[in-house]
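A.B. asks: this one's sequence-less:
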């Protein structure tokens, strides 16, 4: 089922976003909005793909940009932690084989 995703630029630094998916309606992480912010258009079924570029042009200098920088930083930290965890698990496995 397609969902309606809407972006409203209130000022240079504030952008309101809404999605009709149940997750968003419950105030949780909504990948539909994040996909548009990140420029991902593969799942868009409407004929307004060009509006994704418009929304993306609003992001620099906005509160969303600040939040997305922090999201990326934490995603990077998680990826590094997963790599370290995998390495330690491999070491533990080798230790168990001795």
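C.D. replies: Perfect, I can see it now. Note that the structure is predicted; figures quoted are calculated from it, not measured. Residues are numbered from 1 along each chain as shown.
A.B. asks: okay, CA-based contacts and neighbour counts for the rest of this
C.D. replies: Noted.
A.B. asks: So the most centrally placed residue in the chain, which state does it fall into?
C.D. replies: Geometric centre of the chain, nearest residue: residue 34, 4.0 Å, by Cα atoms, centre = their mean. Following DSSP: H, G, I helix; E, B strand; the rest coil, the label given to residue 34 is helix.
A.B. asks: Now do the contacts for it.
C.D. replies: Shown in contact with residue 34 (Cα atoms under 8 Å, 6 or more residues apart in numbering): no residues.
A.B. asks: second one coming, line it up with the first:
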């Protein structure tokens, strides 16, 4: 039996997209996330899905905000949870690298002016 949560999300240009998160009741550690936007249909990264998985409420057009809490419980222990943690770490590492790059550039400029 497949369980699903559906959310309407406002995208750019005020378009509304449908995000569906589903899982098989017999294998609840495997979540699937789909969206009706073009990026998701092409198999690309879709911010609408990610926002819903992150519990973002700002662009939620549907009135099922409480389902975000249900989704948070579904995510715990799932394959998506580990992938989200890896993405979060990669973002953090990228920010550190950007800060380091900016610092190194400032140091180079300083040395060029000595």
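C.D. replies: Structure's in. What do you need? Computed from a prediction, not measured in an experiment: that's the story for all the values here.
A.B. asks: Could you point out the longest helix of the first structure?
C.D. replies: Counting residues, the longest helix found in the first structure (DSSP state H) is helix 63-97.
A.B. asks: So residue 32 of the first structure sits against residue 5, correct?
C.D. replies: Yes. Assessed by Cα atoms under 8 Å, residue 32 of the first structure is found in contact with residue 5 at 7.1 Å.
A.B. asks: of these two, who's got more company?
C.D. replies: residue 32 (21 against 15; other Cα atoms under 10 Å).
A.B. asks: What residue in the second structure is paired with the more buried one?
C.D. replies: Using TM-score structural alignment as the criterion, the counterpart of residue 32 of the first structure in the second structure is residue 48.
A.B. asks: Skipping its backbone neighbours, what lies nearest that match in space?
C.D. replies: residue 9 (6.7 Å; Cα to Cα, 6 or more residues apart in numbering).
A.B. asks: Surely that neighbour forms part of a helix?
C.D. replies: No. According to three-state DSSP, residue 9 of the second structure belongs to no helix; its state is strand.
A.B. asks: What separation is there between it and residue 58 of the second structure?
C.D. replies: Per Cα to Cα, to the nearest Å, residue 9 of the second structure is found 9 Å from residue 58 of the second structure.
A.B. asks: Which one's more surrounded, these two?
C.D. replies: Of the pair residue 9 of the second structure and residue 58, residue 9 is the one with more neighbours under other Cα under 10 Å, namely 23 against 10.
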